[in-house]
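Enquirer: A predicted structure for the sequence below; I have some questions about it.
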Amino acid sequence: MESNPLHPFELHPYVTLSLFGLDISLNKAVIMMWVVIALAAGFLYMAGRQRRLVPTRLQSVAEVLVEFIRSMILDTMGEKGLRFFPFVATLFVFILFCNLLGLIPGTYTVTSQIVVTGAFALFVYGLSIVVGFALHGLKFLQILIPPGTPFWLLPLMVPIELVSQLARPLSLAVRLFANMTAGHTILAVLFGMVVSIPLIPVAPAVKIALLVLVALMMASRHRVFAKAGLLGLVGVYFLIAVLVSVIWLRWLPFVFTIAINGLEVAIAGIQAYIFTILTCVYLGDAMTLHGHAEGAHEAR
């Protein structure tokens, strides 16, 4: 069972509970969401507890985060969109913490569950619909008619726009779910390779010769850099990595694992950003009727 790369995504209830026929059992995903909420709230509380003119490191991180989210809102919704700042900031921080904490061995990636990402996506889409009707009434249905569409094309364009609108929550949910699941599956496979690939029997004389070659290459890397530039230096380090991997093959998947783990950290932030920026875009479309209004700054 442990060799199955999808095993970390399985959920088993610690405490089985039900309410009005609904399963509300306590499992690892629920616990991780509690942990994420506690850590995110603790981080924001500690960062804003002592606001100084010369910010501390924690305060600096929080300020950068706030400015980043604020710029997302201004770019997509304008000044009027700042009313949604608490919601957008909460969504971004929660998804970011879920993605990052899921990289720690022994934890669980909450956003690898389509139920969780689907709930986020449906709530975001439902909120955009409510905002649209609250601001524009029945005129919000104009969002199904692209600006400048001739009257005779309406029977074709309205169904296309309707399908496009209904596909928004599906694409929003699947994108986050698929990226987090795929990345963690690759990590699980590579970690399995680290412990399963046997060492290649290499004669001691060959090992010594290869190590001497590695030492010579390390000693001459600065001259190589001076002659061939950055590309030559990268080539030298690549050859060194290949030679070391020939001596101890188990190092190769380990190096790949470290590299992909670093990539997963970047993907965790990128996916949180994509989900949040699309949320802002959907809310901005609801406020401006997808180009039917004067613009984000004119939204009421």
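Expert: Structure received. Residues are numbered from 1 along each chain as shown.
Enquirer: C-alpha from now on. contacts and neighbour counts both.
Expert: Fine.
Enquirer: was I right about residue 113 contacting residue 177?
Expert: Yes. Counting by C-alpha atoms under 8 Å, residue 113 touches residue 177, with 6.2 Å between them.
Enquirer: Quickly note the distance from the residue most central in space within the chain to residue 105.
Expert: Geometric centre of the chain, nearest residue: residue 271, 2.5 Å, by C-alpha atoms, centre = their mean. To residue 105, residue 271 is 20 Å away according to C-alpha to C-alpha, to the nearest Å.
Enquirer: Also residue 49?
Expert: Taking C-alpha to C-alpha, one finds residue 49 at 31 Å from residue 105.
Enquirer: go on, residue 230?
Expert: Distance, residue 230 to residue 105, by C-alpha to C-alpha: 35 Å.
Enquirer: To what extent is residue 233 buried, counted in neighbours?
Expert: Neighbour count of residue 233, defined by other C-alpha atoms under 10 Å: 19.
Enquirer: Report the contact partners of it.
Expert: 221, 222, 224, 225 (C-alpha atoms under 8 Å, 6 or more residues apart in numbering).
Enquirer: Structure two is appended below for comparative analysis:
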Amino acid sequence: MATEEHGSGLQIHPMDQFVVKPLFGDGPVEWYTPTNVTLWMGIAILAVVALLVLSTRRRAIVPSRGQSVAELFYGFIHKMVEDVTGHEGLKYFPYVMTLFMFVFLSNMLGLIPMSFTTTSHIAVTAVLALLVFLTVTLVGFYRKGIGFLAMFWVSSAPLALRPVLALIELISYFVRPVSHSIRLGGNLMAGHAVIKVFAGFAGVMGVASIVPIAGIAAIYGLEILVAAVQAYVFTILTCVYLRDAVGDAHH
């Protein structure tokens, strides 16, 4: 938002768009309060259902546009999971597919004017990343037992360095949810904040506002690419982490 206040000059508040607000009333936000985040997460889930379930309900040899898009996403993620995790990882394909579609559609819905980008909030991305972390850890111990810990022991390194490397590997393993979540949320938040700054200048520059408007158009196009790329990055990292649980430990 950009306003001219008494002697205070141009005021731009790019972070206002990320404020969590209750849908009903103006009271405090509790853990059970329906908010704008709740609303747009629900819309994203409905969009996933519409694309993957409703559009493929009447599958045909000559697919409809909705079926074609759903099959394109299906084939793309299926190949990713198989290439990264191997054949053993395909049994977790439904989870990875659902994760990708939710993140991708949440990112895209956040580009609609007056919408809310749920994946720009660390509270959302951290939960997604923690679910991936817990899934990988539990699957790893279920499939390999105590042998899952072998991934932290680099047996190809000199014996004196192995304890140090094991500590580094262990720390990096527990840092995964942090980097996994911040990478997604940070990139989306930064892009949307830049768009809001340009919009603030466009609102007060009169005829010269053509410059920030052109900037908004360019950044908006970039944000569409970022929305798709970040969904891809989040998903392929999930596959890489899953490979540790279903593949052979590195040595």
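Expert: Okay, I see it. Please read all numbers here as calculations on a predicted model, not as lab measurements.
Enquirer: Got a TM-score for the pair?
Expert: Here the TM-score for the pair of chains, by TM-score structural alignment, normalised by the length of structure 2, is 0.91; 240 aligned residues with a C-alpha RMSD of 1.6 Å.
Enquirer: Could you point out the longest helix of structure 1?
Expert: Counting by DSSP state H, the longest helix found in structure 1 is helix 154-196.
Enquirer: What lines up with residue 179 of structure 2 in structure 1?
Expert: Correspondence of residue 179 of structure 2 to structure 1, assessed by TM-score structural alignment: residue 171.
Enquirer: Ok, residue 98 of structure 2 next?
Expert: Under the alignment (TM-score structural alignment), residue 98 of structure 2 maps onto residue 90.
Enquirer: how close does its match sit to residue 68 of structure 1?
Expert: For residue 90 of structure 1 relative to residue 68 of structure 1 (C-alpha to C-alpha), the value is 13 Å.
Enquirer: hang on, the earlier thing: which bit of structure 2 covers the helix or strand just after the longest helix of structure 1?
Expert: Next helix or strand after helix 154-196 of structure 1 toward the C-terminus (DSSP states H and E): helix 204-219. Using TM-score structural alignment, helix 204-219 of structure 1 lines up with nothing in structure 2.
Enquirer: Please point out which parts of helix 204-219 of structure 1 sit buried.
Expert: 207, 210, 211, 214, 217 (16 or more other C-alpha atoms under 10 Å).
Enquirer: So what's the gap between that helix and the chain middle?
Expert: The chain centroid and the centroid of helix 204-219 of structure 1 are separated by 41 Å under C-alpha atoms, centre = their mean, to the nearest Å.
Enquirer: related to what we said a few turns ago, put together a markdown table for the buried residues of helix 204-219 of structure 1, with distance to residue 187 of structure 1 on each row.
Expert: Listed next are those as a markdown table, based on distance: C-alpha to C-alpha, whole Å:
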| residue | distance to residue 187 of structure 1 |
| --- | --- |
| 207 | 30 |
| 210 | 30 |
| 211 | 29 |
| 214 | 29 |
| 217 | 31 |
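Enquirer: Please give me every residue in contact with the counterpart of residue 277 of structure 1 in structure 2.
Expert: Using TM-score structural alignment to pair residues, one finds that residue 277 of structure 1 aligns to residue 236 in structure 2. Residue 236 of structure 2 is in contact with 80, 81, 84, counting by C-alpha under 8 Å, 6+ apart.
Enquirer: Equivalent analysis for residue 6 of structure 1, please.
Expert: Per C-alpha under 8 Å, 6+ apart, neighbours of residue 6 of structure 1: residue 185.
Enquirer: Return the distance of it relative to residue 66 of structure 1.
Expert: From residue 6 of structure 1 to residue 66 of structure 1 the distance is 36 Å (C-alpha to C-alpha).
Enquirer: again, but for residue 277 of structure 1
Expert: Residue 277 of structure 1 is 14 Å from residue 66 of structure 1, by C-alpha to C-alpha.
Enquirer: cool, and residue 112 of structure 1?
Expert: Remark: distance between residue 112 of structure 1 and residue 66 of structure 1 (C-alpha to C-alpha) = 26 Å.
Enquirer: and the residue nearest to residue 88 of structure 2 when sequence neighbours are not counted, how many neighbours?
Expert: Nearest residue to residue 88 of structure 2, sequence neighbours excluded (C-alpha to C-alpha, 6 or more residues apart in numbering): residue 246, at 6.4 Å. Residue 246 of structure 2 has 21 neighbours, counted by other C-alpha under 10 Å.
Enquirer: Just give me the match in structure 1 for residue 246 of structure 2.
Expert: Looks like residue 246 of structure 2 aligns to residue 287 there (TM-score structural alignment).
Enquirer: What of residue 46 of structure 2?
Expert: So residue 46 of structure 2 corresponds to residue 38, using TM-score structural alignment.
Enquirer: For its match, what is the enclosing helix or strand?
Expert: helix 28-49.
Enquirer: average gap between that helix and structure 2?
Expert: For helix 28-49 of structure 1, the mean deviation from structure 2 after alignment is 1.1 Å (mean C-alpha distance after the TM-score superposition for structure 1).
Enquirer: what packs against that helix?
Expert: With contacts taken as 3 or more C-alpha pairs under 8 Å, 6 or more residues apart in numbering; DSSP states H and E, helix 28-49 of structure 1 sits against helix 57-77, helix 85-101.
Enquirer: Next, format these as JSON lines and append mean neighbour count and distance to residue 30 of structure 1.
Expert: Below are the helices and strands packed on helix 28-49 of structure 1 laid out as JSON lines (neighbours: other C-alpha atoms under 10 Å; distance: least, C-alpha to C-alpha, whole Å):
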{"stretch": "helix 57-77", "mean neighbour count": "17", "distance to residue 30 of structure 1": "26"}
{"stretch": "helix 85-101", "mean neighbour count": "19", "distance to residue 30 of structure 1": "12"}
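Enquirer: Now render those helices as CSV, adding distance to residue 133 of structure 1.
Expert: Formatted as CSV, those follow (distance: least, C-alpha to C-alpha, whole Å):
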stretch, distance to residue 133 of structure 1
helix 57-77, 17
helix 85-101, 19
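Enquirer: so which of these comes closest to residue 163 of structure 1?
Expert: Proximity of the helices and strands packed on helix 28-49 of structure 1 to residue 163 of structure 1 was assessed by C-alpha to C-alpha; the nearest stretch is helix 57-77, lying at 22.7 Å.
Enquirer: For the aligned residue in structure 2 for residue 155 of structure 1, grab the count of nearby residues.
Expert: Mapped onto structure 2 by TM-score structural alignment, residue 155 of structure 1 lines up with residue 163. By other C-alpha under 10 Å, the residues close to residue 163 of structure 2 number 15.
Enquirer: which residues does the closest residue to residue 163 of structure 2 other than its chain neighbours contact?
Expert: Among residues not flanking residue 163 of structure 2 along the chain, residue 153 sits closest, at 7.7 Å (C-alpha to C-alpha, 6+ apart). The contact partners of residue 153 of structure 2, by C-alpha under 8 Å, 6+ apart, come to 162, 163, 165, 166, 251.
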